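**Q** Just to be clear, the model below is a prediction. Sequence and coordinates:
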Amino acid sequence: MSIPQSGGGPIERPEQLAELMESGSKPRDAWRIGTEHEKFGWLTATRKPVPYAGQASVKAVLEGLRDRFNWTPVLEAGELIGLHRDGANISLEPGGQLELSGAPLASVVETEAELQNHLTEVEAVAGPLGIRYMSLGAAPEWSHDEMPVMPKGRYRLMTEYMGRVGTHGTQMMYRTSTVQVNLDFGSEADMVKKMRVALALQPVATALFASSPFFDGRPNGHKSWRSRIWRGLDNSRTGMLPFVFDEGFGFEAYADWVLDVPMYFVYRDGNYIDARGQSFRDFLKGKLPAMPGEVPTLSDWADHLTTVFPEARVKKYIEMRGADAGSQAHLSALPAFWVGLMYDQGALDAAWDLVKGLSADTREGLRVAASEKALQGEADGIRLLDLARETLKLSRQGLQARGLAEERFLDILDADAAKGEVQADRLLRAYDTEWMKDLTPIYSATSL
């Protein structure tokens, strides 16, 4: 989850809300790729989650990375909660999941090298501590009560609020992991087309990357339980955003939707001020109950933009948010998949032609089907396996047109689509056969 944002000074005109996002527009030669992925730390001696403090702990891993590999510390209330170096960040999810938010890079080849370097550094520090990191969409066995709590004020506020507004919010915070890619746009029109394609094809990504068929120590009936969790979290701030497909959609319409999403907090001088359930529209009028008489800054607006969680999200770039974390090959395949579709105009136009006829109900039906059955899902006669195969062809063509030798990163997805099975299917098969319905082997099997 996001760290406090830097957006700017006081908001003096309502147009500034949309302008902040639009300011991210870049010429094509300046488009970059930012990959983020989360992973669960586990103690090799006990297979339990890693606590924040102690000899074998999250804090010890962060300190080791800081001291051995020249990362700069990020502190909150005196506690070490993250690191940054050369445009990249390492941060903590609520349950101690370690997240790399990569630097903006020019090619998928560079993002893969960044990932490998990160994993090498983490292993050098965590291994001697008796800590390994597994990468899959949901913690397969740990209960909520077993999960550690990270010392971040944002998470304390969100935990209580999510317990009030949905059924799965704390599961998302503490017991899921994702991989996502952040991509640029060139203009408002470019953002609109990319958002529409991103939302319509997010179920394909969910299906291809599904890796969370276990929860609370048993099969959960879904291939991506992580995706199911998002459907029971908080409908005011999640979902497939049907209005994005309306005529006239743009930055202003997106800002208008975000304004109606209830707030979590206001960040001031290192502290999170409780504004849960309050209105950013009231804040603009100086009538926020948490801070009467004060008006927001653009930094407050940038923070609020990070508290909405649709399947694709607009900030100064677009975030693709539908995939479970998975194997190292899958962590590199996710940016390749979307770069191929989004950064070549021919592929983007063809992808839009592929999905522009889908209704809002069909798009939502595919989202549900992807979480339940992955590539075997379908909705209104549209099979996710067929859609995935067509989409992968377009993505490969887009990568080939870029001429940067990135298309090889799609090989793992093409292999899965050829067989019609994904990581979740293989995990379930292992559980039913060689693991003899014992999840103990999953820790090593899914560790990076």
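**A** Received, thanks.

**Q** From now on I want contacts and neighbour counts done on CA atoms only, so please keep to that.
**A** OK.

**Q** Show me what counts as buried in stretch 104-119.
**A** Residues 104-105, 107-109, 111-112, 114-115, 118 are the ones in stretch 104-119 that count as buried (16 or more other Cα atoms under 10 Å).

**Q** Run the chain-centre distance for it.
**A** Between the mean C-alpha location of stretch 104-119 and the chain-wide mean there is a distance of 17 Å, by Cα atoms, centre = their mean, to the nearest Å.

**Q** can you list contacts of that stretch?
**A** With Cα atoms under 8 Å, 6 or more residues apart in numbering as the contact definition, stretch 104-119 has outside contacts at 31-35, 87-88, 100, 102, 332, 335-336, 404-406, 448.

**Q** next one: stretch 422-439
**A** The list of residues contacting stretch 422-439 from outside it, by Cα under 8 Å, 6+ apart, reads 140-141, 207-213, 217, 219, 223-224, 326, 374-375, 416, 441-442.

**Q** let's bring in a second model and compare:
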Amino acid sequence: MARDTSDDTPIRSLTDLAERLASGSKPKEAWRIGTEHEKFGFYLADHTPVPYEGPKGVRALLEGMEGLLGWEPIIDRGLIIGLVDPTGGGAISLEPGGQFELSGAPLDNLHQTCKETYAHLAQVREIAEPLGIGFLGLGMSPKWTFAETPQMPKSRYDIMKNYMPKVGTRGLDMMFRTCTVQVNLDFSSEADMVRKMRASVALQPIATALFANSPFTEGKPNGRLSERSEIWRDTDNDRSGMIPFVFEEGFGFQRYVDWALDVPMYFVKRGDTYHDATDITFRQYLDGGFEDRIPGVVPSIGDWDNHLSTLFPEVRLKRFLEMRGADGGPWRRICALPAFWVGLLYDETALDAALDLVKDWTTDEMQDLRDRVPTTALATEFRGRTVHQIARDVVSIARGGLARRARLNSGGYDETQYLDPVMETLASGKTPAELMLDRYKGEWQGDIDRVFEAYAY
């Protein structure tokens, strides 16, 4: 999320919470595609990270983007931390380590998504290049130590930074040294949400494998193909993971609410102040658990929306569904990730086929698959097959879904073209991470700095 909401509508009962999720339901003709992508900023001269302050820092970059785009600044304690498009709905925000994120506008088709991505990268270059800044599309920072990584001045990140070491060993790595591409998709009803949630949770490890793109840590191979995905295995298991309850009979909005209620909060925001709430769950907050800190505080829908945005399962339910399993990557893959999920979830025939593919997978099997994929990606074995073989079936289903959607661009081409990078991965049998490792061991001769030239936008 680009900025935390301040909707002060009081929560009257637990029913309000499920109704808030249900209010996202839309007829099929109103379904949209919202793509988010993060990237690492670095100085072109020496490949060091970009701090917030300074004449050529992140603040200057944001101020330049504000002047170029005319978007409204997002301010935190007097400092610019992002921009929001007041008309189109898109936003630019900062991740904790300075990762620069576009939260794309809700768009009708993938042609618009790719056009938005290309325009954004061109706009960022226009401001960044005079500052000597470039951007890198990887799933994890390939070179910098945690100590070398800058920290952005966002209030909620201060709370998260203090809390993360209490609940896992990799939370700070997740915050400061990873990048992802995500797509946000709609549902028409509770039943439609359930079908999409089950298909996308089960198949998230397949997406992780196809988009694996984080094989380096602190200048050397880390032994995995998606270190970003591995990091999530020990970040904060109270609020992340494969959420197996989505496969229980009777799963729906209320069951997700029941889970979310018992996850510790991060903060309560009142005015411009973030109050640390990491010692209570949302259920305890509703029961008066914050009265001693803010007397008379009334839990609001805004508090609920903010809490939902601090949950990190492989697929996150808000008033839409967020696919969270993929590493950041080069710009063609920014378009490929939404193409993969739109093809699977926005066509009924494809969704039926995807659900049929996973119908007898057990939650234990899915968890085991998810645990092994960060290391072996497409080579991971599952039920006598490899993920590579399963991915062929899944991408074929997605391709059929996109073809049936028949959304044509001005040249008469449909959306299947955006799966081309994934088709190339299937043809070679090598993930982006493995191709990068081949270059590192070959033409780069072990020089990690070459990645900043080869994988910059």
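**A** All right, it came through fine. Values in this document were obtained by computation on a predicted structure and should not be read as measured data.

**Q** Superposed, what's their TM-score?
**A** The TM-score (TM-score structural alignment, normalised by the length of the first structure) is 0.98; 448 aligned residues with a Cα RMSD of 1.1 Å.

**Q** hang on, the earlier thing: filter the contacts of stretch 104-119 of the first structure down to the ones in strands?
**A** Using DSSP state E, the subset of these located in strands is 33-35, 88, 100.

**Q** Among those residues, which one sits closest to Glu364 of the first structure?
**A** Using Cα to Cα, Thr35 is the member of these that lies nearest Glu364 of the first structure, at 25.6 Å.

**Q** Name the SS class of the closest residue to the closest one other than its chain neighbours, please.
**A** For Thr35 of the first structure, the nearest residue in space outside its immediate sequence neighbours is Val181; the separation is 4.4 Å by Cα to Cα, 6 or more residues apart in numbering. When states are read from DSSP: H, G, I helix; E, B strand; the rest coil, the local structure at Val181 of the first structure comes out as strand.

**Q** counterpart of Val181 of the first structure in the second structure?
**A** Structural alignment (TM-score structural alignment) places Val181 of the first structure against Val183 in the second structure.

**Q** can you check Ala369 of the first structure too?
**A** In the second structure, the position corresponding to Ala369 of the first structure is occupied by Arg372, as judged by TM-score structural alignment.

**Q** For its match, the count of nearby residues, please.
**A** The local packing count at Arg372 of the second structure equals 18, with neighbours defined by other Cα atoms under 10 Å.

**Q** now do Arg319 of the second structure
**A** For Arg319 of the second structure, which is what you asked about, the neighbour count (other Cα under 10 Å) is 21.

**Q** what does the one 3 residues further on give?
**A** Counted with other Cα under 10 Å, the neighbours of Glu322 of the second structure add up to 23.

**Q** Now it: closest residue in space that isn't a chain neighbour?
**A** If you skip the residues right next to it in sequence, Glu322 of the second structure has Asn184 as its closest partner in space, 4.5 Å away by Cα to Cα, 6+ apart.

**Q** got the contact list for that neighbour?
**A** Under the criterion of Cα under 8 Å, 6+ apart, the contact list for Asn184 of the second structure reads 33-35, 320-323.

**Q** Which residue ranges of the stretch 201-350 of the second structure form helices?
**A** For the stretch 201-350 of the second structure, applying DSSP state H, counting those that start in this stretch gives helices covering 227-231, 253-261, 282-286, 301-308, 331-345, 348-358.

**Q** Repeat that for the stretch 51-200 of the first structure.
**A** With helices called from DSSP H, counting those that start in this stretch, the stretch 51-200 of the first structure shows them at 58-69, 108-126, 153-165, 169-175, 188-208.

**Q** Quick check: buried residues in the last one?
**A** It stands for helix 188-208 of the first structure. So, applying 16+ other Cα under 10 Å, buried residues of helix 188-208 of the first structure: 188, 190-208.

**Q** got it, and the third one?
**A** Within helix 153-165 of the first structure, the residues scored as buried using 16+ other Cα under 10 Å are 153-155, 157-159, 161-162.

**Q** Dump those into a markdown table; add distance to Ser177 of the first structure as well.
**A** Rendered in a markdown table, the data for the buried residues of helix 153-165 of the first structure read as follows (distance: Cα to Cα, whole Å):
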| residue | distance to Ser177 of the first structure |
| --- | --- |
| Gly153 | 20 |
| Arg154 | 18 |
| Tyr155 | 16 |
| Leu157 | 20 |
| Met158 | 17 |
| Thr159 | 17 |
| Tyr161 | 20 |
| Met162 | 18 |
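
**Q** Looking at the second structure, name the residue matched to Asp303 of the first structure.
**A** Across the alignment, which pairs residues by TM-score structural alignment, Asp303 of the first structure is matched by Asn306 of the second structure.

**Q** Verify the contact between its match and Thr5 for me.
**A** Yes - applying Cα atoms under 8 Å as the test, Asn306 of the second structure and Thr5 come out as touching, 6.5 Å apart.

**Q** quick one: which of the two has more around it?
**A** Under the neighbour definition other Cα under 10 Å, Asn306 of the second structure and Thr5 were set side by side, and Asn306 has more, 22 against 14.

**Q** Not counting residues beside it along the chain, what's closest to the aligned partner of Trp142 of the first structure in the second structure?
**A** Aligning on TM-score structural alignment places Trp142 of the first structure opposite Trp144 in the second structure. With sequence-adjacent residues excluded and distances taken as Cα to Cα, 6+ apart, Trp144 of the second structure is closest to Glu218, at 5.4 Å.

**Q** Number of residues surrounding Met174 of the second structure?
**A** By the measure other Cα under 10 Å, the count of residues near Met174 of the second structure is 22.

**Q** That one matches what in the first structure?
**A** In the first structure, the residue paired with Met174 of the second structure is Met172, using TM-score structural alignment.

**Q** quick one: contacts for its match?
**A** Neighbour list for Met172 of the first structure: 226, 229-230, 233 [criterion: Cα under 8 Å, 6+ apart].
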